[in-house]
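# Sequence and predicted structure are below.
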Amino acid sequence: MGKFIFRLPDIGEGIAEAEIVAWHVKVGDTVEEDGRIADMMTDKATVEMESPVSGRVIEVAGEVGDVVAIGSPLVVIETEGAGEAEVSAPAPAPKAEAVEERIEAETPAPEPAPQTAPAPVAATAPTPAPAPPAPTRAPAPAQAHAHSSARVLASPAVRQRARDLGIDLSEVRPSEEGRIRHADLDQFLAYNAAGGYRSAGAERGDEVIRVIGMRRRIAENMAASKRHIPHFSYVEECDVTALEAMREQLNANRGDKPKLTLLPLLITAFCRTLPQFPMLNARYDDEAGVVTRYGAVHMGMAAQTPAGLMVPVIRNAQSLNLWQLAREIGRLAEAARSGTAKPEELSGSTLTVTSLGPLGGVATTPVINRPEVAIIGPNRIVERPMFVSDGMGGERIEKRKLMNISISCDHRVVDGWDAASFVQAVKKLIETPVLLLAD
């Protein structure tokens, strides 16, 4: 028997370590080639580690929540044959993968072989708790399953797992190059499988949940932001009746363009106003004592996902028109929700906008996305009666659509006057929306 040492590979430029957020094996388990080992998180991006060999796991690096340095052993696998081997990059040769995909596409999936429990093996590293089982559906009939899944590109390990879960691979959308991987099965289960639901009146016991992965990073970032940044917030009411009417007209004549929400219009207003207030489109390095004011607007867009809050970034938002912004917002939001956003799409923002969407709220006091110096929060649109000019020196009462805009700023580098002046300039644009389309 041989010993195969799988070292954590370099999974991103400048990344020195990664956190274990889920184990898919434990000491004593048998793992197949291309089988899942663990999920590792680096700076809001979760990367799936797969085994390049088949064998039995005899050592693991630690427990969920532990941090592993790049190049350090992640698992040790006992394999057939003699000698020791080490790897740090689990990528098969392109030609071999292409041949495997062709064979799998043209060959029906074999019936699963009976499994035997592996003999217990002494571990030299702590044994992590097994990952919680994924929710499953009732299996489809074997004949129909094999027929519909036969021409789908997937590794044997993925096919075996899909059979165990009763998933028809033809119903799973692949995330890359048309090949279904374990992460695609996870996504399918998250959105389609029946979960463990409790009725509203059911009694629940206490739960102890470790703060790890995305939730730990959110907690650390928010705590650092409130600890280091003296926040102040400013809220102003804006009449968006005309803006909403223009949005409806644009959508009615959009053709094959994406449907406009309010967000592209607001981002356009922010981008047009920021050149007058460069102190808001900035990042503050408080250790070096340097504020960098950016010419381009890289707009962060706070998005709620199943894994927690993420901030995908719209690059050079000032250069995009309304339709381009709408398309980019939709693309980034979907990538964040599905877990396919690239690390570079989740970093480098210079100003962030955050909105609770349909949940709304009369006013918010958002927490700054450090090291930025400001964050803007549009709130819910409400309809209220207002006094408006009748054009003849008098006033009349009309039903108007009103929305509050909140802004939180870093008082070390942004003065209250500047923040209020910025919001007032934005208000003028959105209350006279034709200005958004003027050159």
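Thanks, I have it. What you see is a predicted model; the values in this text were computed from it and never measured. Residues are numbered from 1 along each chain as shown.
# Going by C-alpha atoms from here, please, whenever you check contacts or count neighbours.
OK.
# would Glu345 count as being in a helix?
Yes: Glu345 forms part of a helix when assessed by DSSP: H, G, I helix; E, B strand; the rest coil.
# ok, second structure coming up, stack it against the first:
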Amino acid sequence: MGTHVIKMPDIGEGIAEVELSVWHVKVGDMVVEDQVLADVMTDKAMVDIPSPVHGKVIALGGQPGEVMAVGSVLISIEVEGAGNVKESTQPAPVVKEAPVAATKVETVVESKPVAAPAPKAAVCQGPMIAREADERPLASPAVRKHALDLGIQLRLVRGTGPAGRVLHEDLDAYLAQGQSNASAPVAAAYAQRTDEQQIPVIGMRRKIAQRMQDATQRAAHFSYVEEIDVTAVEELRAHLNEKHGATRGKLTLLPFLVRALVVALRDFPQINARYDDEAQVITRLGAVHVGIATQADIGLMVPVVRHAEARSLWDSAAEISRLATAARNGKASRDELSGSTITLTSLGALGGIVSTPVLNLPEVAIVGVNKIVERPMVIKGQIVIRKMMNLSSSFDHRVVDGMDAALFIQAIRGLLEQPATLFVE
């Protein structure tokens, strides 16, 4: 038997050290060639480290969250054959993700829930699991909305997705199992708890934290909120989906928002810009590359719809859908997750009333979309029901004046409230 030592590979771009994000194996595991052993993170990418050999793991070179130098011992594997030690420093790392962009973060630390003893629940259906009272379970906005509609407390649901993420299937299983627990005592739900749990801030969560802190320390953030009547644009969207949805695909509100950004930016070029605060240079761009903040298992990613100024509604819709799927599945390339000139962020049905999104440096503006609600409004002296939505947007006050920001958002408002103007050249 021999030992094959895998060293931290040189991932390129002059990187001298990387962070060990997660192990996919442990000591004693049998591994096969090309099996992923660990994920490591650079400042620019998440990278898979595969095994170049078959064998048994006999030693791990570091702990998750540890910063390791290129060339240091990553893992030792016992292999068949003569000889003592063979070394490998280039196990063909595979880039998985591009850097997280500095946008509003809605994710939580990806820690697996700890299973509780036998479930005891009465009014709550399904088996309970042990979570801290203030611990926010991992779940997508759609799952959270589904749980809210069903009246389920997510902290009581066991997640079977990556890192303990709660899936739609987990909600169904929770409801299905709840029937057998209907007669259990209620006391367990109100029991006092004194346990604590420390969650290391590592991997993508560390990168997100660093980018958020950097953005808020460097840029002079200010936010502006405007109320928009989206009744007309929603009627147009419904009409277009009914007429062309089967052949061209369904439209969400996002393509209309992208189009409104493109048209409004023609009169506000100072907002479609990047600011290099070290060189003290503002670069205004003719191309509109719109970042679309997208929730993924690993954290908030921002795939980029390039040259939105040259895209139709359906072209934008198809590209948004493609990029969002790629980001959520970890398939988006580095180029697809970088280079935006302005960012659009939305929490969909969970969008709330007002938000204060964080700038995606070096951009100088981010437009946040809140949820659509029906409200009584007074129009020409009559009370009518209208679909209303807030835009909560943030700007870098070092570059964008308050008056320009307000006029820019009001221009978007005018375009969406009179959607025909989106297409008048």
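Cool, got the structure. Worth saying up front: this structure is predicted, and the values here are computed from it rather than measured.
# so what number do they get for TM-score?
Taking TM-score structural alignment, normalised by the length of the second structure as the basis, the two superposed chains have a TM-score of 0.73; 347 aligned residues with a Cα RMSD of 3.2 Å.
# Could you grab the helix/strand/coil label for the residue lying farthest from the centre of the second structure?
In terms of distance from the mean C-alpha position of the second structure, Ala82 ranks first, at 47.9 Å (Cα atoms, centre = their mean). Classification of Ala82 of the second structure using three-state DSSP returns coil.
# pretty sure it contacts Gly2?
Yes: between Ala82 of the second structure and Gly2 there is a contact under Cα atoms under 8 Å: 5.8 Å.
# any idea how far Arg206 of the second structure lies from Arg266 of the second structure?
Using Cα to Cα, to the nearest Å, one obtains 37 Å as the distance from Arg206 of the second structure to Arg266 of the second structure.
# One more: Asp277 of the second structure?
Distance, Asp277 of the second structure to Arg266 of the second structure, by Cα to Cα: 24 Å.
# can you check Val384 of the second structure too?
On the measure of Cα to Cα, Val384 of the second structure and Arg266 of the second structure end up 34 Å apart.
# next one: Ala260 of the second structure
Taking Cα to Cα, one finds Ala260 of the second structure at 10 Å from Arg266 of the second structure.
# How about Gln418 of the second structure?
For Gln418 of the second structure relative to Arg266 of the second structure (Cα to Cα), the value is 17 Å.
# higher neighbour count, Ala260 and Arg266 of the second structure?
Using other Cα atoms under 10 Å, the more surrounded residue of Ala260 of the second structure and Arg266 is Ala260, with 22 against 14.
# Counterpart of that one over in the first structure?
If you follow Ala260 of the second structure across to the first structure using TM-score structural alignment, you land on Ala269.
# Contacts only, for the aligned residue in the second structure for Ile5 of the first structure.
Taking TM-score structural alignment, the alignment pairs Ile5 of the first structure with Val5 from the second structure. Listed by Cα atoms under 8 Å, 6 or more residues apart in numbering, the contact set of Val5 of the second structure reads Val73, Leu74, Ile75, Ser76, Ile77, Val85, Lys86, Glu87, Ser88.
# which one is the fourth one nearest to, not counting chain neighbours?
Translated: Ser76 of the second structure. Excluding its sequence neighbours, the residue lying closest to Ser76 of the second structure (Cα to Cα, 6 or more residues apart in numbering) is Val5, at 4.4 Å.
# Likewise for Ser225 of the first structure?
Going by Cα to Cα, 6+ apart, Ser225 of the first structure has Arg370 as its nearest residue, at 5.6 Å.
# My guess is Glu84 of the first structure contacts Phe4. True?
Yes: using Cα under 8 Å, Glu84 of the first structure is in contact with Phe4, at 5.8 Å.
# just the helices in the stretch 201-350 of the first structure please.
Using DSSP state H, counting those that start in this stretch, the helices of the stretch 201-350 of the first structure run over 213-228, 241-252, 262-273, 322-338.
# which of these is buried the deepest?
helix 262-273 (a mean of 20; mean count of other Cα atoms under 10 Å).
# Contacts for that one, please.
By Cα under 8 Å, 6+ apart, helix 262-273 of the first structure touches 244, 247, 297, 317-318, 321-323, 325-326, 422, 425-426, 429-430, 436.
# is it true that Asn281 of the first structure touches Val353?
No: Asn281 of the first structure sits out of contact with Val353 when judged by Cα under 8 Å, with a separation of 11.8 Å.
# Count the residues that sit near Glu336 of the second structure.
Glu336 of the second structure has 20 neighbours, counted by other Cα under 10 Å.
# Now which residue in the first structure aligns to Ala412 of the second structure?
Actually, residue 412 of the second structure is Ile rather than Ala. Match for Ile412 of the second structure (TM-score structural alignment): Val426.
# Quick check: nearest residue in space to its match, chain neighbours excluded?
Nearest non-adjacent residue to Val426 of the first structure, counting by Cα to Cα, 6+ apart: Ala269, 5.9 Å away.
# Which parts of the stretch 1-150 of the first structure are helices?
Under DSSP H, counting those that start in this stretch, the stretch 1-150 of the first structure gives helices at 94-106, 142-149.
# tell me, stretch 356-367 of the second structure lands on which residues of the first structure?
The aligned range for stretch 356-367 of the second structure is 365-376, by TM-score structural alignment.
# what separates that stretch from the chain centre, distance-wise?
19 Å (Cα atoms, centre = their mean, to the nearest Å).
# Quick check: end-to-end length of that stretch?
Note: stretch 365-376 of the first structure ends 9 Å apart using Cα to Cα.
# Pull the residues that contact it.
By Cα under 8 Å, 6+ apart, stretch 365-376 of the first structure touches 221-222, 224-226, 231, 233, 280-285, 349-354, 377, 405-410, 413-414.
# If we use 6 Å, what do you get?
Residues from elsewhere that reach stretch 365-376 of the first structure (Cα atoms under 6 Å, 6 or more residues apart in numbering): 225, 280, 282-284, 350, 352-353, 406-410.
# Stretch 84-102 of the second structure now?
Contacts for stretch 84-102 of the second structure (Cα under 6 Å, 6+ apart): 2-7, 9, 44-49, 52, 211-212, 301-302, 334, 337, 360.
# Kindly report the same for stretch 53-68 of the second structure.
Contacts of stretch 53-68 of the second structure (Cα under 6 Å, 6+ apart): 17-22, 27-33, 73-79, 202.
# hmm, try it at 8 Å
Residues contacting stretch 53-68 of the second structure (Cα under 8 Å, 6+ apart): 4, 8, 17-23, 25-34, 73-80, 200-203.
# which ones among the residues you listed are found in strands?
Using DSSP state E, 4, 17-23, 30-31, 73-79 are the members of those that sit in strands.
# Quick one: buried ones out of those residues?
Taking 16 or more other Cα atoms under 10 Å as the criterion, what is buried in these is 4, 17-23, 31, 73-79.
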